[in-house]
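Participant: Below are the sequence and a predicted model; questions follow.
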Amino acid sequence: MLAVRSGRKMLVTTGAILAVGALVTGCSSDGGEGSAQPTNATVDGNAETGENVVIGFSGPAADHGWLGAINSAAISEGDAYDDVELRVAEGTNDANLQISQVEQFINDGVDAIVLLPTDGTALTSVATKAMEAGIPVVNVDREFSSPAAARTTILGDNYGMGQSAGQYICERLGDQPDAVVAEIAGIDSLPLTTDRSEGFADALETCGLDVDNRVAADFTVAGGEEAASQLLSAAPEIDAIWNHDDDQGHGVLAAIDSADRDEFFMVGGAGSANAMELIKSGESVLEATVLYPSTQAADGVRLARLIAQNKAMSDLVEVEVPKRIVLNAPVVTEENVDEYLPTAFSS
């Protein structure tokens, strides 16, 4: 099912890296190098109503707080523009259904497609088909297996998340070589989990620490509670815990409360509003969280509009929208939490 949403007057929205800037894009409608005349890209120029464009958006089912925020932010971004008609496919975790949704967008002749694939490899072929049909594809979060499948890719930084968490723990415990560090990962079979764990281990190594106890959960509250209970039983003393995901963090914190443990501090992941409120209170073992922006699809919609209208990112001298953008993974603490709360998602 497709829902059609028409844009309204532009609002200032959440796009961590898409602020403003200088020149133009020489993209043709197929997302490649073409003969389209560049259009000056400025803050005001990009914001002004331009040529009407139809953008198709398809993402996974919103069965997780972060994914729900991804979808709602994308829809809000489409609504922010008078010149955008955003056609939203029903969220799904079925790769075959998502392929059919993209094929429908191709048949409809949309001007651009924003796609957060349930499986990047499985969606590569149909995304390539769209590109070959002259429809630029903006790939969000989960990469395709071929660079030819997307005009632009926008990603969170999973390895960087691990690095940021490890660096924060090093700052807190780097002068304690015997400190016990634990890790509660997400789903171990996912590449993103591998990247997060590798970044974490590499950062800890710089200050002589390592992961002493590690368990994996499944990004759910129940899974987080079960994994944390297992961890706490196996490790009678812990100095710091990094939990990869704030949604499963609800369960992790429940297990910590049940075990009546508070000798350690915890760092979360993703950046939910719930986690940030706990951090702000200063009354929880949760001391920080590492941001994994839930604005990625919204940024994808904004990028798709710029590409379809032959515009550029106005803070860049480059005359086209970049091929690949990786968002930052900052650490949110009590000191800077108010800066990040407005764009945080509810879990």
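Facilitator: Happy to help now that I have it.

Participant: use CA for all of it now, contacts and neighbours both
Facilitator: Will do.

Participant: Strands along this protein, start to end?
Facilitator: 2-6, 53-58, 84-89, 112-115, 137-140, 152-155, 181-185, 211-216, 240-243, 265-270, 286-291, 324-326, 331-332 (DSSP state E).

Participant: highest average neighbour count across the ones you listed?
Facilitator: Highest mean neighbour count of the strands of the chain: strand 112-115, a mean of 30 (counted as mean count of other Cα atoms under 10 Å).

Participant: Put this next to the first one:
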Amino acid sequence: MMGVGGEAAKQIEQLDEVLAWGPDAIVLWPLEGDQLRNAAQRVVDEKIPLVIYDRLIENFKGMAGEIMGDNEGIGNMMGEYLLKFFAEDLKAGKEITYLLFIGDSSTVSKQRTQGMTDVLAASEYKDQFKLLQDGFQTDWSNAKSKEFMENWLNTADPAVVSELDLIVTHDDEIIDGIMTVIRDDEALKDLRLLTSVGGRRETLATFDVVTKPELVTYFFSPSMIREAIRLGVAAAKGEQYAGQAIEGQLFLIPTIEIDKTTVEAYRTSQDYIDRYSIAN
């Protein structure tokens, strides 16, 4: 296992180095899919089983398999939650205004956003959800999220600020940055809900003492990395994974929805125990 920091160029260099070893299989987390495309193709051309996990390389062929959290499914669940959470407002004809804080330009963010908007677009209330401006690309950064939130509050029309209903995000780190800005901000009098992905105990702890806005976040098991390695080993040995022949297909990790009604059950779940036993 090789760490490469935050640059795709470094990842390409180290992937070339790994190829020189003649490995039995390679498990790849592509920082930027398009930039890693040629390097991944070299792995395939060398007839080395390639497993891609978490972030996909769009329209790429020839890998042994892919494994990831169900990002589109997370987006779908988020969309369904919004329709239920704002049901009374929507029935009354109210417009729901929101901001969007995405992670980056990877397939993860694209799928989470598209999954949510697909559900909203298919509902009878599709015209009542109003995105106030293009999504903020945070690069999964707490600090960038904080800066974007501060800038928006300082430059937006006060009437628009006061009527903001919802902030959609793709990660708990983003939420943490936003909360350092908006917590106890009386200007955001209509803000009722934040959405996220992560289920981090630190983020959940913030909302133990904050009653408004509420948080809904989505969690998939951190065992995804372990499962990606198991998939790679099975591909190298020509064995099955999860009872299936490995034929280039996508394996999805199940998702859990966490809000104020389910957070305590999540904290006592085996998923939570396993997660923080791994972290510790």
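Facilitator: That came through fine. What you are looking at is a predicted structure, and each value in this text was computed from that prediction instead of being measured.

Participant: still on that earlier bit, could I get the strands of structure 1 as TSV with distance to residue 104 of structure 1?
Facilitator: TSV is the format used below for the strands of structure 1 (distance: least, Cα to Cα, whole Å):
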stretch	distance to residue 104 of structure 1
strand 2-6	9
strand 53-58	9
strand 84-89	10
strand 112-115	11
strand 137-140	14
strand 152-155	21
strand 181-185	37
strand 211-216	38
strand 240-243	39
strand 265-270	32
strand 286-291	34
strand 324-326	26
strand 331-332	40
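
Participant: so which of those comes closest to residue 253 of structure 1?
Facilitator: Closest approach to residue 253 of structure 1 among the strands of structure 1 (Cα to Cα): strand 286-291, 8.3 Å.

Participant: Quick one: distance of that closest one to the chain centre.
Facilitator: 16 Å (Cα atoms, centre = their mean, to the nearest Å).

Participant: follow-up on the earlier one: looking at the strands of structure 1, which is closest to residue 196 of structure 1?
Facilitator: Per Cα to Cα, nearest to residue 196 of structure 1 of those: strand 181-185, 8.3 Å.

Participant: Map residue 132 of structure 1 onto structure 2.
Facilitator: Using TM-score structural alignment, the partner of residue 132 of structure 1 in structure 2 is residue 45.

Participant: Pull the number of nearby residues for that match.
Facilitator: The number of residues packed near residue 45 of structure 2 is 11, by other Cα atoms under 10 Å.

Participant: for residue 21 of structure 2, same thing?
Facilitator: Residues near residue 21 of structure 2, counting by other Cα under 10 Å: 8.

Participant: Please apply the same query to residue 244 of structure 1.
Facilitator: Residues near residue 244 of structure 1, counting by other Cα under 10 Å, number 30.

Participant: That one pairs with which position in structure 2?
Facilitator: In structure 2, residue 244 of structure 1 lands on residue 170 (TM-score structural alignment).

Participant: What sits closest to residue 245 of structure 2 if chain neighbours are left out?
Facilitator: residue 239 (7.0 Å; Cα to Cα, 6 or more residues apart in numbering).

Participant: Now do the same for the one you found: its match in structure 1.
Facilitator: That one, residue 239 of structure 2, aligns with residue 311 by TM-score structural alignment.

Participant: Looking at the strands of structure 1, spot the one closest to residue 67 of structure 1.
Facilitator: Taking those one by one with Cα to Cα, strand 265-270 is closest: 10.9 Å.

Participant: Can you give the contact residues for that closest one?
Facilitator: Strand 265-270 of structure 1 is contacted by residues 66, 161, 165, 239-246, 249, 275, 285-293 when judged by Cα atoms under 8 Å, 6 or more residues apart in numbering.

Participant: Give me the angle between it and strand 181-185.
Facilitator: 30 degrees (axes from the mean of the first three to the mean of the last three Cα atoms, to 10 degrees).

Participant: Where in structure 2 does strand 265-270 of structure 1 align, residue-wise?
Facilitator: Under the criterion TM-score structural alignment, strand 265-270 of structure 1 matches residues 193-198.

Participant: tally of neighbours for the residue mapped onto residue 76 of structure 2 from structure 1?
Facilitator: Residue pairing (TM-score structural alignment): residue 76 of structure 2 is matched to residue 163 of structure 1. Neighbours of residue 163 of structure 1 under the rule other Cα under 10 Å: 25.

Participant: tell me the contacts of residue 163 of structure 1?
Facilitator: For residue 163 of structure 1, the contact set (Cα under 8 Å, 6+ apart) comprises 196, 199-203.

Participant: In JSON lines, list those along with neighbour count.
Facilitator: Supplementary listing: the contacts of residue 163 of structure 1 in JSON lines, determined by neighbours: other Cα atoms under 10 Å:
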{"residue": "196", "neighbour count": "23"}
{"residue": "199", "neighbour count": "23"}
{"residue": "200", "neighbour count": "26"}
{"residue": "201", "neighbour count": "19"}
{"residue": "202", "neighbour count": "17"}
{"residue": "203", "neighbour count": "23"}
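
Participant: Would you check how far apart the aligned partner of residue 226 of structure 1 in structure 2 and residue 179 of structure 2 are?
Facilitator: The alignment partner of residue 226 of structure 1 in structure 2, by TM-score structural alignment, is residue 147. Going from residue 147 of structure 2 to residue 179 of structure 2 by Cα to Cα, to the nearest Å gives 11 Å.
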